[in-house]
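Undergrad: What follows is a predicted structure for the sequence shown.
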Amino acid sequence: MKTLTLLRHAKSGWDDPVARDFDRPLNARGRRAAVTMGRHLRDLRLTFDRVVASPAARVDETIVEVARGLGRALTPTWDRRLYLAAPTTLLDVVHECEPAAESLLLVGHNPGLEELTLLLVPDDASALRLAAEEKYPTATLAEITFDADDWAAVGVGRGRLTRFIRPRDVDPTLGPDGD
């Protein structure tokens, strides 16, 4: 069995005067949400054999803050293809993961992560699927499991959405604000 976890970067600061979108940092709320999600991952005892992430500043900072809440380092492989990637590109990255890894964490951006989630999970009207369809907020985590021995077997409609956790599900003060 393979477990794919998709984590959208935490909320970034649009009012920060950076020249490139790639360099946009997290804002205070984003840092708080990332630490909160890290603590929740720790409480759930989630582990990852492999972590692949977009090298964008807001993703890097999200990983640092999630690791702080988790209480252990996350050591990603930085892959520029994940920066604002389409779901097909994200799926290519998944397919390249070594078969020995049972759990893979991708950390990146929307709309790609949301679209990949909806692509991999059958449209079964389950509560988790409907929540993912409605909105995939910043710092949200989706966990999808596959009855497969190799990442190359991961494909359209073959996954089961086992978790869809938004920051507000863990801490109601991190609720919706239009992100």
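TA: Yep, that arrived.

Undergrad: hey, let's count contacts and neighbours off CA atoms from now on
TA: Noted.

Undergrad: What segments of this structure are strands?
TA: With DSSP state E as the criterion, the chain has strands at 2-8, 50-53, 77-78, 103-108, 141-146, 159-165.

Undergrad: Counting by contacts, list what the second one packs against.
TA: What that stands for is strand 50-53. Here strand 50-53 touches strand 77-78, strand 103-108, going by 3 or more CA pairs under 8 Å, 6 or more residues apart in numbering; DSSP states H and E.

Undergrad: Arg129 contacts Asp123, doesn't it?
TA: Yes: look at Arg129 against Asp123 with CA atoms under 8 Å: they come within range, at 7.2 Å.

Undergrad: Could you export the strands of the chain to TSV, including columns for mean neighbour count and distance to Glu96?
TA: Output for these, formatted as TSV (neighbours: other CA atoms under 10 Å; distance: least, CA to CA, whole Å):
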stretch	mean neighbour count	distance to Glu96
strand 2-8	24	13
strand 50-53	21	11
strand 77-78	14	13
strand 103-108	25	11
strand 141-146	22	16
strand 159-165	19	17
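
Undergrad: And here is the other one:
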Amino acid sequence: MTAGTKTLTLLRHAKSGWDDPALRDYDRGLNAKGKRAAALIGGQLRKTPDAFDHVVASPAVRVVETLEQVEVGYGRTLAPRFDRRIYLASAVTLLDIVHETPAEATHILLVGHNPGLEDLAMLLVPASDEPLRVALEAKYPTATIAELSFEGAWGDLAAGSARLTRFVRPRDLDPALGPDED
């Protein structure tokens, strides 16, 4: 079991379209704003000193398209492992998936959906009045990243054991990508 500092980056899929009412929720793709936001967040992730050594994602179309756009900004291929359990998963299921991470991995990117991702971040990061935690608690918009760090093995990650080290919303990078109904 490998201990030491671990980083978990949570990425909510970018804004998807509702243009085709005949499409199943699972099959909805990104809209133009979502594509721009995902590429911009990819550029933000490029500034991360450590590359992701494990990427796991929901196979829903909007997540796959988010990753394609993130790669444009990130400048590298992410090579995710798709896991159907992530589609609309609860925080508990997402934590189970994190616990299954190979011990040698030090930086995971988990890409999925709300409310599960937000609930997972809220579960892992103790309540406080720190500005990042307050922003997380207020809203976890589409294409937003929450970066958490903790000490220990992936299987030891538990409620209240992580620190929120970064919380970046698309509107933080480009105000035109700001709120409508995230």
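TA: Arrived safely, thanks for sending. These numbers were taken from a predicted model, which means no experiment stands behind them.

Undergrad: quick revisit: could the strands of the first structure go into a markdown table alongside distance to Pro17 of the first structure?
TA: Shown next, in a markdown table, are those (distance: least, CA to CA, whole Å):
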| stretch | distance to Pro17 of the first structure |
| --- | --- |
| strand 2-8 | 22 |
| strand 50-53 | 24 |
| strand 77-78 | 24 |
| strand 103-108 | 22 |
| strand 141-146 | 28 |
| strand 159-165 | 31 |
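
Undergrad: Which one, of these, ends up nearest to Arg31 of the first structure?
TA: Closest to Arg31 of the first structure of the strands of the first structure is strand 2-8 (CA to CA; 12.9 Å).

Undergrad: Tell me where the first structure has helices.
TA: For the first structure, applying DSSP state H gives helices covering 28-44, 57-70, 87-96, 112-120, 127-134, 167-170.

Undergrad: Trace Ala138 of the second structure over to the first structure, please.
TA: Counting by TM-score structural alignment, Ala138 of the second structure corresponds to Glu134 in the first structure.

Undergrad: That match and Trp151 of the first structure: what is the separation?
TA: 27 Å (CA to CA, to the nearest Å).

Undergrad: higher neighbour count, the two?
TA: Shown here are Glu134 of the first structure and Trp151; by other CA atoms under 10 Å, Trp151 has more neighbours (26 against 10).

Undergrad: can you tell me which residue in the second structure aligns to that one?
TA: Checking TM-score structural alignment: Trp151 of the first structure goes with Trp154.

Undergrad: OK, contacts around its match?
TA: Taking CA atoms under 8 Å, 6 or more residues apart in numbering, we find Trp154 of the second structure in contact with Lys6, Val98, His99, Glu100, Thr101, Ala103.

Undergrad: do Ala91 of the second structure as well
TA: Per CA under 8 Å, 6+ apart, neighbours of Ala91 of the second structure: Gly116, Leu117, Glu118, Asp119, Leu120, Leu123.

Undergrad: What does it correspond to in the first structure?
TA: Match for Ala91 of the second structure (TM-score structural alignment): Pro87.

Undergrad: same check, this time on Pro175 of the second structure
TA: For Pro175 of the second structure, the residue aligned by TM-score structural alignment is Pro172.

Undergrad: how close does its match get to Leu141 of the first structure?
TA: Relative to Leu141 of the first structure, Pro172 of the first structure is positioned 16 Å away (CA to CA).

Undergrad: got it, and Thr173 of the first structure?
TA: For Thr173 of the first structure, the distance to Leu141 of the first structure - CA to CA - is 17 Å.

Undergrad: That's all I had, so thanks and see you.
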